[in-house]
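**Student:** any chance you can model this:
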Amino acid sequence: MRAGAQRLTWPRRLDLRRIVTYDLPLKLTALLIAVLFWLASVQNASPRDIVVPFDGRVPVEKPAVPNGYVLRGNLGDVAVTLRGPEGVVDRLSVADLRATLDITGIDPGSPESHDAKVFVVTANDAVKVVDVSPATVSVRLERITSRTVAVQVKFANSPPQGLQPATGSISPTEVKITGPESSVALVAAVFATVRFGDVTTDLTQSAPPVPVDANGLPIDGLQVEPGVV
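**Tutor:** The predicted model follows:
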């Protein structure tokens, strides 16, 4: 070889095993710390919001009404759609939801029904209501009134053989009927029903006075005072 000529050198062979094993404990520690940080970030990340229909229906509660009035109408129940964190919104029960009516603006005593908006609130502030169906309920505020009606005796069966029913006496002879104005107006009579037994002596019984309409059908939703005659 001539003097001054450059000497050829070959690159050293990479020792992969040495690269991997060099400072291995330190590398494993760094990897473990990175994994722990990743797990912590995943656990602390906020769950994504989802929109789901509630699995069930929410009964509409009767709101407070002005004194001297009663709310008339079929409140029923509603279906709701909710938005909130996954794992929270889809685990709510009907006990976590409350539906009621907004009756502001309804004229008390008006004979016409009005559509009152249904409001639904949740027990969890992270969950919001995005839809209510039906959105309104048709109701009206009816005046409460009273009237006095005479009580009549009504026999539920025939007396024992050989006896005839005599004219009965009632005390008190009148009762006070209280309730929605339209229902009180339907009262055609008030009956106290008594039943004959096997006794042959005078019959004395206490019975609840029942308001009935012109067809003899009982009228619900009325208060009768006294409740027994």
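
**Student:** please count neighbours and contacts with C-alpha atoms only from this point.
**Tutor:** Fine.

**Student:** show me where the protein has strands.
**Tutor:** 49-53, 58-61, 69-72, 77-85, 97-102, 114-122, 128-133, 136-155, 174-180, 189-194, 209-212, 223-225 (DSSP state E).

**Student:** in the fourth one, what counts as buried?
**Tutor:** Taking 16 or more other C-alpha atoms under 10 Å as the neighbour-count basis, strand 77-85 is seen to contain the buried residues D77, V78, A79, V80, T81, L82, R83, G84, P85.

**Student:** for the longest one, same thing?
**Tutor:** Buried positions in strand 136-155, judged by neighbour count with 16+ other C-alpha under 10 Å: 136-137, 139-146, 149, 151-153.

**Student:** what does the fifth one give?
**Tutor:** Of the residues in strand 97-102, those with enough neighbours to count as buried (16+ other C-alpha under 10 Å) are L97, A99, T100, L101, D102.

**Student:** the fourth one touches V121, doesn't it?
**Tutor:** Just to be clear, that refers to L101. No - look at L101 against V121 with C-alpha atoms under 8 Å: they stay out of range, at 11.5 Å.

**Student:** D115 and S138 touch, don't they?
**Tutor:** Yes - between D115 and S138 a contact is recorded at 4.4 Å, counting by C-alpha under 8 Å.

**Student:** ok, V137 to R143 distance?
**Tutor:** Distance of V137 to R143, computed by C-alpha to C-alpha, to the nearest Å: 19 Å.

**Student:** just V121 next, same as before
**Tutor:** V121 is 30 Å from R143, where distance means C-alpha to C-alpha.

**Student:** now L101. Nearest residue, chain neighbours left out?
**Tutor:** V118 (4.7 Å; C-alpha to C-alpha, 6 or more residues apart in numbering).

**Student:** sequence B follows; please return its structure for comparison with A:
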Amino acid sequence: MNLYYWIAIGITAVISMLANSFVMRSYAQYKEIRTRSGLTGAQVARKILDDNGLHDVAVVRGSGGTLSDFYDPSKKIVSLSPDNYANASVAASAVAAHEVGHAIQHATGYKFIALRNMLLKPTIIASQFSQIAIIIGLTSTALTGLFDLGIIMISIILAFQVVTLPVEFNASARALKIIKSDGIVDSSEYGGAQKMLTAAALTYVAAVIGTLLNLLYFVMLRGSRNRD
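**Tutor:** Modelled structure (predicted):
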């Protein structure tokens, strides 16, 4: 691993740190601001689900930490972290609506969901073995095929992350539109919800940048090995 690799790793770490710092600071700020509607995150999620005819999707209190919220399509549950489940804050409303946005995507057959699901299993395998293939492939030019396999697996991870971007941005766009039109947040609170979800989306952008830098480095390294 040469200097360029460590520079790429450093850039990736800084971008990721800044993105995560932004989302945590935004969340910390807006979880303290109570909405005038007084609806908890759980109530927001239930209302939006019912309004969209998704009565079979349950809203449950998760056991994870801060921002461990998710939608599980296999179990049809919107799981909200304890703070977001119980609190009537701008942050809780935004996060709850975002997760319900994913439920609506699944119910309406949003095209990028199907594409992401198709890439999910290959991505899990690639995440487990890509670095192993790269490291072993670097030990000898006789193992170039294994090195190439590692590059292919990193490309699969990148493809999954790129497809995830429209899924996340669309869920946030749906959430913001709904909480504004339904009066869940008022005009003075809407900006905070928007900032909160924008900050969260940037973490996915940071992941794409990090994987792209990683991939470009190994592609260039592959080219230099061919020249040698």
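
**Student:** fetch the TM-score of the aligned pair.
**Tutor:** Once superposed, chain against chain, the TM-score is 0.21 (TM-score structural alignment, normalised by the length of structure 2); 82 aligned residues with a C-alpha RMSD of 6.2 Å.

**Student:** any idea how far V167 of structure 2 is from L80 of structure 2?
**Tutor:** The gap separating V167 of structure 2 from L80 of structure 2 is 19 Å, by C-alpha to C-alpha.

**Student:** okay, those two: which has more neighbours?
**Tutor:** Per other C-alpha atoms under 10 Å, whichever of V167 of structure 2 and L80 has more neighbours is L80, with 29 against 20.

**Student:** ok, that one touching V59?
**Tutor:** Yes - counting by C-alpha under 8 Å, V59 is a contact partner of L80 of structure 2 at 7.5 Å.

**Student:** which neighbours do these two share?
**Tutor:** Both L80 of structure 2 and V59 are in contact with A42, where contact means C-alpha atoms under 8 Å, 6 or more residues apart in numbering.

**Student:** what sits against the most centrally placed residue in structure 2?
**Tutor:** In structure 2, the centroid-proximal residue (C-alpha atoms, centre = their mean) is Y204; its distance is 4.9 Å. The contact partners of Y204 of structure 2, taken as C-alpha under 8 Å, 6+ apart, are Q161, T164, L165.

**Student:** try it again with 7 Å
**Tutor:** Neighbour list for Y204 of structure 2: L165 [criterion: C-alpha atoms under 7 Å, 6 or more residues apart in numbering].

**Student:** which residue is the nearest non-sequential neighbour of A193 of structure 2?
**Tutor:** Leaving aside its chain neighbours, A193 of structure 2 sits nearest to A94 (5.3 Å; criterion: C-alpha to C-alpha, 6+ apart).

**Student:** you'd agree the one you found is in a helix?
**Tutor:** Yes - under DSSP: H, G, I helix; E, B strand; the rest coil, A94 of structure 2 falls within a helix.

**Student:** pretty sure it sits against G192.
**Tutor:** No - if you go by C-alpha atoms under 7 Å, A94 of structure 2 and G192 don't touch, sitting 8.8 Å apart.

**Student:** neighbour-wise, which of those two wins?
**Tutor:** Ranked by neighbour count (other C-alpha under 10 Å), A94 of structure 2 and G192 place A94 first, with 31 against 21.

**Student:** from A28 of structure 2, how far off is that one?
**Tutor:** Distance of A94 of structure 2 to A28 of structure 2, given as C-alpha to C-alpha: 13 Å.

**Student:** mind giving me the packing neighbours of the helix ranked longest in structure 1?
**Tutor:** Longest helix in structure 1, counting residues (DSSP state H): helix 24-44. Helices and strands touching helix 24-44 of structure 1, by 3 or more C-alpha pairs under 7 Å, 6 or more residues apart in numbering; DSSP states H and E: there are none.

**Student:** of all the residues in it, which ones are buried?
**Tutor:** Of the residues in helix 24-44 of structure 1, none is buried (16+ other C-alpha under 10 Å).

**Student:** repeat that for stretch 16-24 of structure 1.
**Tutor:** Quick answer for stretch 16-24 of structure 1: no buried residues (16+ other C-alpha under 10 Å).

**Student:** hang on, G137 of structure 2 is in a helix, isn't it?
**Tutor:** Yes - with three-state DSSP as the criterion, G137 of structure 2 is located in a helix.

**Student:** how much space separates it from D148 of structure 2?
**Tutor:** Between G137 of structure 2 and D148 of structure 2 the computed distance is 8 Å (C-alpha to C-alpha).

**Student:** go on, R25 of structure 2?
**Tutor:** 40 Å.

**Student:** please apply the same query to K111 of structure 2.
**Tutor:** Using C-alpha to C-alpha, we find K111 of structure 2 at a distance of 30 Å from D148 of structure 2.

**Student:** more neighbours: the two, which one.
**Tutor:** More crowded of K111 of structure 2 and D148, by other C-alpha under 10 Å: D148, with 18 against 12.

**Student:** can you list the buried residues in the helix or strand that one falls within?
**Tutor:** Taking DSSP states H and E as the criterion, D148 of structure 2 maps to helix 144-181. Within helix 144-181 of structure 2, the residues that count as buried by 16+ other C-alpha under 10 Å are 144, 146-165, 167-176, 178-179.

**Student:** now do stretch 180-190 of structure 1
**Tutor:** For stretch 180-190 of structure 1, the neighbour count (16+ other C-alpha under 10 Å) marks P180, E181, S183, V184, V187, A189, V190 as buried.

**Student:** and for stretch 128-136 of structure 2?
**Tutor:** S130, Q131, A133, I134.

**Student:** can you pick out the most distant pair from these?
**Tutor:** The most widely separated members of the buried residues of stretch 128-136 of structure 2, counting by C-alpha to C-alpha, are S130 and I134 (6.2 Å).
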